[in-house]
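**Q** have a look at this prediction, sequence included:
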Amino acid sequence: MEILDRYVEEAAELATSSLLNDSGGLTIQVQTLPDGTQEETLTTDFVSREVTRGFAVAFRQLYEPGESASFLKAYNAVARQARPQWGDDENWQALAQWRAAHGKLRAKPLKVLSSEKLFPDRGAIGVPGDGPPYPEEIISTYNYGDLIHWGSKRQELSALGRTEFDSAWNQLRFLEAVGGLSHLYIGFGGVVANILAED
């Protein structure tokens, strides 16, 4: 099936992305001065803007539901093919978990979901990045405020970068959002490849 072949190909390409395989990030150093005040130094080590822009275009092909070989279209194609064979067995339940995880990662950062799972009584209290902008919103803001189109979201993107810290922090949140979803897309690419190999 052409959609599934394309999905597997794009997921494999995403896995080799410099952005996903980079070890950079941001560091904040706080130093107490002799007079008792604190001085903060922010250091960022993100991949280049060119790499981020190229990644955003590749990521969009799997992320945006309307794209020809998006996660949603690939999932639906697998589900249509598998449902008659699997019924409600554990294979079908496992497949359904991929879609559920996709919805959760579009709504909340991976580290927040992990904290809620590990500490169900406490939830994500105190986890940096819990709160707006949520993954869907921040991805849309970066993609359509600058990376893919300098368009409808440019004012929102500008508001995310009022200070040097805000700019770096929100860029990190964007990278965390696309990183969590990318790993899901890559993993599902492996599932799809295995299904195709069985046919």
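**A** Received it, and whenever you're ready, just let me know what you need.

**Q** only C-alpha atoms for contact and neighbour calcs from this point on.
**A** Noted.

**Q** list the buried residues in the lengthiest helix in the chain.
**A** Looking across the chain with DSSP state H, the single longest helix is helix 164-198. Buried residues in helix 164-198, counted by 16 or more other Cα atoms under 10 Å: 165, 167-182, 184-189, 191-193.

**Q** let's bring in a second one:
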Amino acid sequence: MLDYVFGLPDPYVFPQIPLQGDDRALIQRYITMSRRLAGFSLINDDTTLSVGRYPGGDEWYVRVLGFPADESFLGASAAFRQLHNDGEPASFSNAHNALFKVMKSLPEEQQVTIRETVPLWRSARGKLMNHTIQTLTALKASNATLDNPVSFGNINPDELIRTFNYGDSLHFGDGRGQLDNLLADPFHEAYYKYSALISIVGLSHFYFGFAVLLDSALSGVS
């Protein structure tokens, strides 16, 4: 779906760049964490959202089938945060900025590649922060707008992930009141839990693609 929605340049052909010191270390860490997270069961599970009626009645239900075990969700949330949160040392933002930092010392042809390619990834990430990949796919496939009923159209992935992280998963902090409100109704609980899961998975796959680009920048020696 990422390729269909964004059509990003092939990360495997990104040129080698002479990254050194702390910049190289944080990029190597980003690649390492991406590989570790890619092996988590949560990233590769087959969780589904089921909506239907109970037999013999008019009452509806919303269920999450196959939701990951608690330790799986919490562990993946912690690993994901290292790539996602801008304040983390080896986050997407810091890895992105490291490429632009070293760009000034490169030949013009390599500078052009960075200037033309890396902002496309930053733009795609911004869109995935605001809408799930399922929503973006539906919008593109049907030429719809957010005024139309599209899958998970009311979900802001970044906000929802932070609400779960800081209301329960990582900290019992500022997000707990908002999370309580989201999960108070059983219908909403199933929907928002599933939405948080697909938000993490969608952004994770994007981060994995950027890790391939970074590995190419290091010439595959990470």
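**A** On my side now, so go ahead. The shown structure was predicted, so the numbers you read here are calculated from the model rather than taken from an experiment.

**Q** returning to that earlier point: what about the longest helix of structure 1, distance to the chain center?
**A** The chain centre lies 4 Å from the centre of helix 164-198 of structure 1; the measure is Cα atoms, centre = their mean, to the nearest Å.

**Q** packing partners for that helix?
**A** Other helices and strands packing on helix 164-198 of structure 1, by 3 or more Cα pairs under 8 Å, 6 or more residues apart in numbering; DSSP states H and E, are helix 2-15, strand 26-32, helix 49-63, helix 90-107, helix 110-118, helix 135-142, helix 154-160.

**Q** most tightly packed of those?
**A** helix 135-142 (a mean of 22; mean count of other Cα atoms under 10 Å).

**Q** what's that one aligned against in structure 2?
**A** Alignment of helix 135-142 of structure 1 against structure 2: residues 157-164, by TM-score structural alignment.

**Q** who touches the matching stretch?
**A** 128-132, 170, 175-176, 178-179, 195-196, 199-200 (Cα atoms under 8 Å, 6 or more residues apart in numbering).

**Q** if you set the cut-off to 6 Å instead, what comes out?
**A** Stretch 157-164 of structure 2 has contacts (Cα atoms under 6 Å, 6 or more residues apart in numbering) with 129-130, 175, 179, 196, 199.

**Q** present those as CSV; the columns should include distance to E88 of structure 2.
**A** Formatted as CSV, these follow (distance: Cα to Cα, whole Å):
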residue, distance to E88 of structure 2
M129, 17
N130, 20
G175, 19
L179, 23
A196, 20
S199, 19
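
**Q** quick one: the longest helix of structure 1 to structure 2 mean distance?
**A** Average distance, helix 164-198 of structure 1 versus aligned residues of structure 2 after superposition (mean Cα distance after the TM-score superposition for structure 1): 1.0 Å.

**Q** got the angle for that helix vs helix 90-107?
**A** Orientation check (axes from the mean of the first three to the mean of the last three Cα atoms, to 10 degrees): helix 164-198 of structure 1 against helix 90-107 gives 160 degrees.

**Q** what's the angle between helix 164-198 of structure 1 and helix 110-118?
**A** Put simply, helix 164-198 of structure 1 runs at 70 degrees to helix 110-118, going by the same axes, to 10 degrees.

**Q** helix 164-198 of structure 1 versus helix 49-63: what angle between them?
**A** 50 degrees.

**Q** gap between the residue most central in space within structure 1 and Y185 of structure 1?
**A** Residue closest to the average C-alpha location in structure 1 (Cα atoms, centre = their mean): V178, at 2.1 Å. Plainly put, V178 of structure 1 is 10 Å away from Y185 of structure 1 if you go by Cα to Cα, to the nearest Å.

**Q** same thing with I139 of structure 1?
**A** Distance from I139 of structure 1 to Y185 of structure 1, by Cα to Cα: 15 Å.

**Q** what does T141 of structure 1 give?
**A** Distance from T141 of structure 1 to Y185 of structure 1, by Cα to Cα: 21 Å.

**Q** just A82 of structure 1 next, same as before
**A** 19 Å.

**Q** repeat for V191 of structure 1
**A** The spacing between V191 of structure 1 and Y185 of structure 1, counted by Cα to Cα, is 10 Å.

**Q** check for me that T43 of structure 1 belongs to a strand.
**A** Yes - counting by DSSP: H, G, I helix; E, B strand; the rest coil, T43 of structure 1 is found in a strand.

**Q** which residue in structure 2 aligns with Q97 of structure 1?
**A** Checking TM-score structural alignment: Q97 of structure 1 goes with L120.

**Q** can you check N21 of structure 1 too?
**A** Checking TM-score structural alignment: N21 of structure 1 goes with N44.

**Q** just Y185 of structure 1 next, same as before
**A** Using TM-score structural alignment, the equivalent of Y185 of structure 1 in structure 2 is Y207.

**Q** ok, that match - contacts?
**A** Counting by Cα under 6 Å, 6+ apart, Y207 of structure 2 touches no other residue.

**Q** swap in 7 Å and give it another go.
**A** Residues near Y207 of structure 2 by Cα atoms under 7 Å, 6 or more residues apart in numbering: S34.

**Q** ok, it to D174 of structure 2 distance?
**A** Distance from Y207 of structure 2 to D174 of structure 2, by Cα to Cα: 26 Å.

**Q** ditto for G209 of structure 2
**A** According to Cα to Cα, G209 of structure 2 and D174 of structure 2 sit 32 Å apart.
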